[in-house]
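[1] With the sequence up front, the predicted model follows.
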Amino acid sequence: MDPKPTSERIEQLAQRVLIGDIILPEFQRPFVWKRSQILELVDSIFRNYPIGSMLVWESSQKLASKRSIADLEVAQRGANYPVNYLLDGQQRLSTICGVLYWEPGDAKSVWNVYFDLRTAKFHHADNNEDLPLHQIPLRRLADPADYFRRLAALDDQKLRDRADLLFNRFKDYHVPLVTLGDMSINDVAPVFERINSTGTRLTIYDLMRAATWSPEFDLGRTIEGIRTSLEKKKFHEFDNKTFLRALAAASGGDFSSASIDALRDLRRDHLIQAADATKKAAERAADFLATEIGAPRSESLPYANQFAFLCELFRTLPHPTGEQLTEIKRWFWLTTLSGYFSGWDSGQMATDTRAIRQFAEGKIKKLSVPAAIASANLWEVKPFRSNSAVSKMLGLMLAFNNPLDLVNGQRIDVGKSLSWSNDKEYHHFFPQAYLARRRIGASKANVVGNIILLTSKSNIDIRDSAPSEYLSEIIQQEGRDSLVRRMESNLVPESALDAALADDYGAFLKIRAQYVHTVAQTMAGTGYGPALPPEEIEDSDDDPTE
């Protein structure tokens, strides 16, 4: 059937939603609009601006659908009653239903919207109490008798006229509605993919959830199932695309967007099989990272794509030998130190996928990483920040070394430190405030080579002291050997102690940077690629654009 365009009042569309005539298919994304977007939409309706068309698919096919919209329960229709699946317009129609039919509950609800007659502007309310007469909750519009009864006390004709205009606009506003019919889910999916009339762009995850959806397979639920299985291991916070890459590789492709897109052409039983294999492989990858690398959670991983790679590796090689495990660890540290995954393109993804399978089959002994690493002064110039791969590598190296608190000698809780939700466990060996007094700026002070792990209490105790002050006090109380052990557990060699006791920041930083770099090279394996200047090493943990 050809698309059937009609024009419908928004109030009628909202009613069709509430009686279950228009419903949201399960593959639709959740409501994602911000409060400002809600206000902009209702303001457009009041000003009679166009808000775009909506698209529904009339079908008797029984698809999984959402049982509520805008926190409102949707009525259940009869088994033989055809329904209209909303393909485009979810955010707008949810907003209209929400503001018109909101039932007072949480006063901070995004649906608690009122119109100020004096200013002709819409606002979110923050309480459920009766508002002044000139502030009209939009939910009143759903009951005309109640609406006008409450306005009877208004004695300002200008405000009464504006109240009439508000009522009439919401009662009479029409939206273009296009209805599709006689189409299979396979035909509807590409239509849904190409829609972007609301300005809220669909991600590749949204598109693939629609393109692969069937009563037997729901990509959204599949990925949530993988996340649930990883939650107890604390490796569930990766973004959807990371899991899509792993699923694409497990389905016979590689990690690229092209392979993700090819999921649409696979049989449902093939997708289900690949999803089950991905789930098991992800659990093994999480166990490897926790036990062999010392990474306690997903946030501590320098690059999310490392996890996708490891999923495919442990899918094809669920039980590596000791030699293979050593090589996988070397690969992890080398890809981190070189920043390999910051520029992971489709060619590299295809090459890496082949290498994984050859490695699993025993055809190759090494996982090649064709990337250069920086020179030692990388640690002297790279800023310390929570989304930096170099910073995360230092954190993991420190965790791997079982760091001790400099002041009291107690073991540092690396799980807490590597959550990256609180930086109080990290401390500048040369305090920033002290360096500021020495006219050394924040960009020079806040570098990775100046960072150790320290408990919050010790951090407060040291505050802005000169290293010569707080280190001398530790030596006096605990002895030099004790301090050296604590420093070495934080990857600060004894050779840096004299420079610190002399408050020589430049000398300290150079010694410490060289030491950390030597440790990192040892963990990554030496002799792999030429050295690059540190400014040419990209250390962001953001995914590449591919």
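    Looks like it came in fine. Note that the structure is predicted; figures quoted are calculated from it, not measured. Numbering: from 1, shown residues only.
[2] switch to C-alpha atoms for all contacts and neighbour counts from now on
    Will do.
[3] residue ranges of the helices in the stretch 51-200 of the chain, please?
    Under the criterion DSSP state H, counting those that start in this stretch, helices of the stretch 51-200 of the chain are mapped to 90-101, 144-151, 157-172, 185-193.
[4] so which of those helices is the most packed in?
    Comparing those on average neighbours per residue, with mean count of other CA atoms under 10 Å, the densest one is helix 90-101 at a mean of 22.
[5] Tell me which of the helices of the stretch 51-200 of the chain sits nearest to residue 348.
    Nearest to residue 348 among the helices of the stretch 51-200 of the chain is helix 185-193; the distance by CA to CA comes to 27.6 Å.
[6] Identify all contacting residues around that closest one.
    57, 87-88, 202, 207, 210-214 (CA atoms under 8 Å, 6 or more residues apart in numbering).
[7] related to what we said a few turns ago, reformat the helices of the stretch 51-200 of the chain as a markdown table; add distance to residue 31.
    Formatted as a markdown table, the entries for the helices of the stretch 51-200 of the chain read as follows, by distance: least, CA to CA, whole Å:
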| stretch | distance to residue 31 |
| --- | --- |
| helix 90-101 | 6 |
| helix 144-151 | 28 |
| helix 157-172 | 22 |
| helix 185-193 | 16 |
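[8] and here's the other structure:
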Amino acid sequence: MASQTHAIMTLLNQIRTDEQLVLPDIQRDFVWSRDQIRLLMDSIMRGYPFGSLLFWQTRFLEVPYRKFVLDYLPSDTYVPKTKNANIPLRMVLDGQQRLQSLYIAVYGSHDCRRLYFNVTSGDSAHDTEDPEESLGATYRFEFWREDDSNRPKRLILMSRIMAWPPRTDDDRIDEVINEIGLDNDEASRARRNMRLIRQVLHQSDLVPVETIDEDASSAAYARNINEILEIFVRVNTGGTRLSRSDLMFSLLKSKWKSARLSFDELLRDVEKKGKLGLDKDFIIRGLLTVADGPPKYEVENVQRHWPTMEAAFEQFSKALRSAVDFCQSADVGIRSQSLFDASTLFPIVYYLYHHKNGSVPDDQRKPLRCFLYFLLFNDFLRRPEARIRYLRTELQKHKGKSLPLNELLDVIRVRQTHNHTCTSAEMLNSHPRLALNIAQPAVCRETLSWQEQAEVDHIFPQSKVRARFPDLVDDIGNLAYLGKLRNIRKTDQMPAEYFKSMSDDELKDEYLIDDRAVLAEDTFAAFVEARRQRIVERVIAFLGR
């Protein structure tokens, strides 16, 4: 393994010029924030160790890769290319986040903002009146839009400072100082800072780089892709740690060339329907599930089953889209992530995977709705690995057929000590938000404004009844969804007053209150009992049991 040292600007110019330095597609996406980039620049200015980088000279293999991003946007998807065999190209195995951050800092932008250097910051200035803004940094770097007229004059664009030819340094620095209007100590500090930033980024021995296969003379002496992946997994245990999902995805990408684009497109489509907490981790586990592989999330399982997973992806995508649409449909009504655990989708997707186009059969909507809600009421898939297998074993007997609802509910009953397989007041009180989603459909949903966010309100205010009725105040019979702003305005109003302007029909349809007479303070216990029974009846009618 060859070892050398390089200047930061040498590496950035290799990235910028003719794709001399790129990223293997096994790498994760860029994840550093603007604050992390600012702190990295401060650390470099203060002479802190930069840390080594690990490159891979890919001469003999065909390898998917992608370029570093010049203008980073969080929503962008980046299309990989393929390096042909027998063409040399260096790729970054460790240090991607730092190099990408520096490339953005010197040449590019982060979410439409470019990096500026406060040329009067530093030890003697140390302007830390705003500790959150300074982040503990001595040298101040800030991201601004180029067209922002409120930017202070002493913030100078990093790309401008680094673009000066070496022989014109002093003239360019004087030009900046005159533009800003600095004199005396501030002018001296600005001059020192601009010289220092140029010096450290051009310092030839700052960055130690080790390169795998630099001296490999033939394919027989070069690492294969599995060895490279093993090295990649081992070195990525520091810095911004790779999650298990990142490592699993890297493994898949090393074998399945279109994995990145396929996963990104599917997640983007699903997220358009609303945030349900789905990610690459979910897709990998879901593919293992429909491929009838062990749902345990381990490298060995992905290595063993990836061909089946790749072959299953198209039908899995259809089934997942159908499952999400089904959950959010008017007759099911799961429209908020607060009601939902993403792992609940695994058995739903598995069932739909074995139907044409992954579609929900018309005559199975009610059984499937019932199954979905009882999974949620029981929190059955909070620890999904073994329980996915139990449910899948039952579903495997009914591929392409009617949903075996009773048998699936028996799995819940047998495998979970405290369970609910028929509607009861106890079940509703254990999950009041889910119960109210059935009692008051379409109220709990994703909203654009905080004012309409659904909150659980006590119809009889806690402050008025908790002391006398501690066992009833939090009962489902006394709870209702109310928009956040309306809840704030309601404060501790008693229901007889709050509902005064609401018609009897509205009171009955929206709140399941049949008789306005029970809204009196001295009828609280009777009110809770009557309304609880109405909610139980509505849930039974909805779920069918």
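    That came in fine, so what should we check first? Worth saying up front: this structure is predicted, and the values here are computed from it rather than measured.
[9] Give me the TM-score for this pair.
    TM-score for the superposed pair, counting by TM-score structural alignment, normalised by the length of structure 2: 0.74. Supporting figures: 485 aligned residues with a CA RMSD of 4.2 Å.
[10] quick revisit: the helices of the stretch 51-200 of structure 1: which one's closest to residue 438 of structure 1?
    Using CA to CA, the helices of the stretch 51-200 of structure 1 put helix 90-101 closest to residue 438 of structure 1, at 55.0 Å.
[11] Tell me who's in contact with residue 466 of structure 2.
    Residue 466 of structure 2 makes contact with 472-473 under the criterion CA under 8 Å, 6+ apart.
[12] mind running it again at 10 Å?
    Contact criterion CA atoms under 10 Å, 6 or more residues apart in numbering gives 460, 472-474 as the residues in contact with residue 466 of structure 2.
[13] Let me know the closest of these to residue 399 of structure 2.
    residue 474 (42.6 Å).
[14] hmm, back to that, give me the buried entries from the contacts of residue 466 of structure 2.
    For the contacts of residue 466 of structure 2, burial is judged from neighbour counts taken by 16 or more other CA atoms under 10 Å, and it is met by 460, 472-474.
[15] Pick the one among those closest to residue 195 of structure 2.
    Relative to residue 195 of structure 2, the closest of these is residue 474; by CA to CA it sits at 66.3 Å.
[16] Skip the chain neighbours and tell me the closest residue to the closest one.
    Computed as CA to CA, 6 or more residues apart in numbering, the closest residue to residue 474 of structure 2 that is not its neighbour in sequence is residue 458, at 7.4 Å.
[17] surely that neighbour meets residue 488?
    No - with contact defined as CA atoms under 10 Å, residue 458 of structure 2 does not count as touching residue 488 (12.0 Å).
[18] between those two, what contacts are shared?
    With CA under 10 Å, 6+ apart as the test, residue 458 of structure 2 and residue 488 both reach residue 482.
[19] in structure 2, which helix has the most residues?
    The residue-count maximum for a helix in structure 2 (DSSP state H) belongs to helix 299-328.
[20] buried residues in that one?
    Of all the residues in helix 299-328 of structure 2, those buried under the rule 16+ other CA under 10 Å are 302, 305-306, 308-310, 312-313, 315-328.
[21] What is the nearest of the contacts of residue 466 of structure 2 to residue 203 of structure 2?
    Of all those, the one with the least separation from residue 203 of structure 2 (CA to CA) is residue 474, at 66.1 Å.
[22] How about the contacts made by that closest one?
    Residue 474 of structure 2 touches 429, 432, 457-460, 462, 466, 528, counting by CA under 10 Å, 6+ apart.
[23] Mind giving me the PyMOL select for those, buried ones only?
    Below is the selection syntax for PyMOL that covers the buried ones among the contacts of residue 474 of structure 2, with 16+ other CA under 10 Å defining burial:
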select buried, resi 429+432+457+458+459+460+462+528
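[24] Make TSV out of the contacts of residue 474 of structure 2 and add distance to residue 420 of structure 2 and secondary structure.
    Formatted as TSV, the contacts of residue 474 of structure 2 follow (distance: CA to CA, whole Å; DSSP: H, G, I helix; E, B strand; the rest coil):
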residue	distance to residue 420 of structure 2	secondary structure
429	12	helix
432	14	helix
457	25	strand
458	25	strand
459	26	coil
460	28	coil
462	28	helix
466	28	coil
528	22	helix
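[25] can you put the contacts of residue 474 of structure 2 in CSV and add distance to residue 346 of structure 2?
    Formatted as CSV, the entries for those read as follows, by distance: CA to CA, whole Å:
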residue, distance to residue 346 of structure 2
429, 26
432, 24
457, 32
458, 34
459, 36
460, 39
462, 39
466, 41
528, 37
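[26] What is the nearest of the contacts of residue 474 of structure 2 to residue 407 of structure 2?
    Checking those against residue 407 of structure 2 with CA to CA, the nearest one is residue 429 at 25.2 Å.
[27] so that closest one touches residue 475, yeah?
    Yes - applying CA under 10 Å, one finds residue 429 of structure 2 in contact with residue 475, separated by 6.3 Å.
[28] show me the contacts for the equivalent of residue 240 of structure 1 over in structure 2.
    When the two structures are superposed using TM-score structural alignment, residue 240 of structure 1 falls opposite residue 280 in structure 2. With CA under 10 Å, 6+ apart as the criterion, the residues that contact residue 280 of structure 2 are 245-246, 248-249, 260, 263-264, 266-267, 286.
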